[in-house]
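A.B. asks: Kindly return the folded structure for what I paste below:
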Amino acid sequence: MQEILTFVSTHFNELALLCIAAFAAGFIDAIVGGGGLLQTPATLLILPQYPVATLLGTVKIPSLAGTAVASVKYAKQVKFKLPILASCTIAAFIASLSGAYLVSTIDNKHIKPIILVVLVAVALYTYFNKNFGVQQEKNQTVKKQLLLACLFGLIIGFYDGLIGPGTGSFLILAFVGILGFDFVGASAHAKIVNVGTNLAALVYFSSTGHVLFEYAIPMAIFNVLGSFLGAKLALLKGNKFIRIFFLIVVFGTILRFAYDVFLK
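C.D. replies: So this is what the prediction gives:
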């Protein structure tokens, strides 16, 4: 009897911590992306007894649920550029599926130093360029925009399937820096693309039995709550607020990758 009580207590404590992490991740992700930087490490820390692939598959369900809710919230107030959105999402879906397939065969420790350098450059550029995140005309043809959207959809989608954390922030950066979107529009489009990448990775992980539904479903509920509040706050506060939040999350991402590269 004592062993059963101990098991239930431990399971409840694990689930409670995971749900708190999922709520915070959903809130952050709805505003500027990067919620996986909190949710994924927390899951790996709280459930060390499970294989990494299983935990990566498990967090895809709350990530997908929260991102989908944020997408619906944005869709009510943001006008989407559908051709760009469709081309980027399709490319990202295919690439994410490929990344998830290769996750067990490629050592991502060689990728992280490159990402760290890119993130530092992004943080510096965003901080010193006060107009970054304010809608800018890029004088690009529709064909060029579609090609660019496909290109960064492939790259970021593959990254999401392979590694994951920070995908939303990278998508926002691409929409702002490459296509000239403002932060609100970039966040809205990024959410839809991120739904595609999460769904693709989940298809692979669930088909190979790498999902712990007893943890994933409760986490999804709390991630949805966080995403709803985050999207509502982002739409209320606008570009300036999102820009500041973006810098905070990018800085946190830098610290995370710096730890992985130099200390872990």
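A.B. asks: going forward, measure contacts and count neighbours with C-alpha atoms only.
C.D. replies: Will do.
A.B. asks: From L199, how far off is L247?
C.D. replies: According to CA to CA, to the nearest Å, L247 and L199 sit 27 Å apart.
A.B. asks: Tell me which of these two has more neighbours.
C.D. replies: Neighbours were counted for L247 and for L199 using other CA atoms under 10 Å; L199 has more, 21 against 18.
A.B. asks: can you tell me which helix or strand the more buried one belongs to?
C.D. replies: In this assignment (DSSP states H and E), L199 forms part of helix 183-207.
A.B. asks: In that helix, which residues are buried?
C.D. replies: Using 16 or more other CA atoms under 10 Å as the test for burial, helix 183-207 gives 183-202, 204-206.
A.B. asks: do stretch 114-131 as well
C.D. replies: For stretch 114-131, burial by neighbour count (16+ other CA under 10 Å) applies to L116, L119, V120, V122, A123, T126.
A.B. asks: next one: stretch 240-254
C.D. replies: Those would be F241, I242, R243, F245, F246, L247, V249, V250, F251, G252, T253, I254, for stretch 240-254 by 16+ other CA under 10 Å.
A.B. asks: Here is the second sequence; please produce its structure so I can put it next to the first one:
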Amino acid sequence: MIDGGASTFGLLLLAAAFAGFIDAVAGGGGLIQVPALLTALPGEAPATVFGTNKGSSIFGTANAAWRYARRIALPWEVALPAAAAAFVFSFGGAALVSLAPKEWLRPLILLLLVAVFVYTMFKRDFGTVALAPSFSGGATRPALLAGAVLGFYDGFFGPGAGSFMIFAFVRFFGLDFLRASSAAKVVNFSTNLAALSWFAPTGHVLWQLALAMAVFNIAGAMAGSRLAIRHGSGFVRGVFLAVTAVLIAKFGYDTLL
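C.D. replies: Next up, the predicted model:
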């Protein structure tokens, strides 16, 4: 039951559109959509809120990945192994979510986000052009490792996973921001699918609401991916920094207050 009726439902649709836009460019759509759902569904279990969020956002993520794949040379040699490992470990992380308190993670994630922001801000050429990867040999094993770590984090905790994925693909695989974002969409789709494999069979997805929000999430993803492709890595880098700054503010507030 949505608290607030039609007006709240309309705000949820707008939140879904904005979340799809942000997520398609630089990750972080959950920062918008999850709080909106928590406000609109105060009587639902947290698992239902998160499951409904995944049921909506997976469509926007899939649309963004498809649009990137049509317009740019998507780095499949990195994206596919990372996505496969992410699916398995995201499911595992979701299954273990009740076994350990998450509060101890917040200070660590806050420090990592600050390091990512500072590194990206002051290394001006970071992610502006594709570079040689910082490992030797094929991409499969490093991509599997990256997918496993990021997938487990997304399943177990989640916030900022998309931004960490983009940073990892730029820093360790030599991708520019545009191609890193495209690879991250493939991995995000995999982790969303894994999460739904956990939430849906247990009845923790409000499908009517999720599908209505999915329409607007797709519209936002279409606009975001179109702008990212048109304006390139510099645009994605700017949005990435803005999203990371918001993540730092949120984690700082949750950790210190």
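A.B. asks: before we move on, the earlier item: give me the stretch of the second structure that the helix or strand just after the helix holding L199 of the first structure matches.
C.D. replies: Toward the C-terminus, helix 183-207 of the first structure is succeeded by helix 213-237 as the next helix or strand (DSSP H and E). Aligning helix 213-237 of the first structure against the second structure (TM-score structural alignment) gives residues 207-231.
A.B. asks: Need the contact partners of that stretch.
C.D. replies: Under the contact criterion CA atoms under 8 Å, 6 or more residues apart in numbering, stretch 207-231 of the second structure has outside partners 12-14, 16-25, 52-53, 55-61, 63-64, 67-68, 71-72, 178, 235-236.
A.B. asks: Could you figure out how far the helix holding L199 of the first structure is turned away from helix 213-237?
C.D. replies: Inter-element angle recorded for helix 183-207 of the first structure and helix 213-237: 170 degrees (by axes from the mean of the first three to the mean of the last three CA atoms, to 10 degrees).
A.B. asks: Skip the chain neighbours and tell me the closest residue to the alignment partner in the first structure of S182 of the second structure.
C.D. replies: Under the alignment (TM-score structural alignment), S182 of the second structure maps onto A188 of the first structure. Distance criterion CA to CA, 6 or more residues apart in numbering; nearest residue to A188 of the first structure, sequence neighbours excluded, is Y74 at 5.5 Å.
A.B. asks: what about the one you found, how many neighbours?
C.D. replies: Neighbours around Y74 of the first structure, by other CA under 10 Å: 25.
A.B. asks: Just give the number of residues close to E137 of the first structure.
C.D. replies: Neighbour tally, E137 of the first structure, other CA under 10 Å: 9.
A.B. asks: okay but L74 of the second structure is in contact with A184, surely?
C.D. replies: No: look at L74 of the second structure against A184 with CA atoms under 8 Å: they stay out of range, at 10.3 Å.
A.B. asks: picking that back up, can you put the buried residues of stretch 240-254 of the first structure in CSV and add secondary structure and distance to F213 of the first structure?
C.D. replies: Converted to CSV, those look like this (DSSP: H, G, I helix; E, B strand; the rest coil; distance: CA to CA, whole Å):
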residue, secondary structure, distance to F213 of the first structure
F241, helix, 35
I242, helix, 33
R243, helix, 35
F245, helix, 31
F246, helix, 31
L247, helix, 34
V249, helix, 28
V250, helix, 30
F251, helix, 32
G252, helix, 29
T253, helix, 28
I254, helix, 31
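A.B. asks: ok, of the residues you listed, which one's closest to I172 of the first structure?
C.D. replies: Of all those, I172 of the first structure sits closest to F246, with 9.1 Å by CA to CA.
A.B. asks: That closest one pairs with which position in the second structure?
C.D. replies: Using TM-score structural alignment, F246 of the first structure pairs with F240 in the second structure.
A.B. asks: Setting the sequence-adjacent residues aside, check what's closest to A83 of the second structure.
C.D. replies: Per CA to CA, 6+ apart, closest to A83 of the second structure is V187, 4.3 Å.
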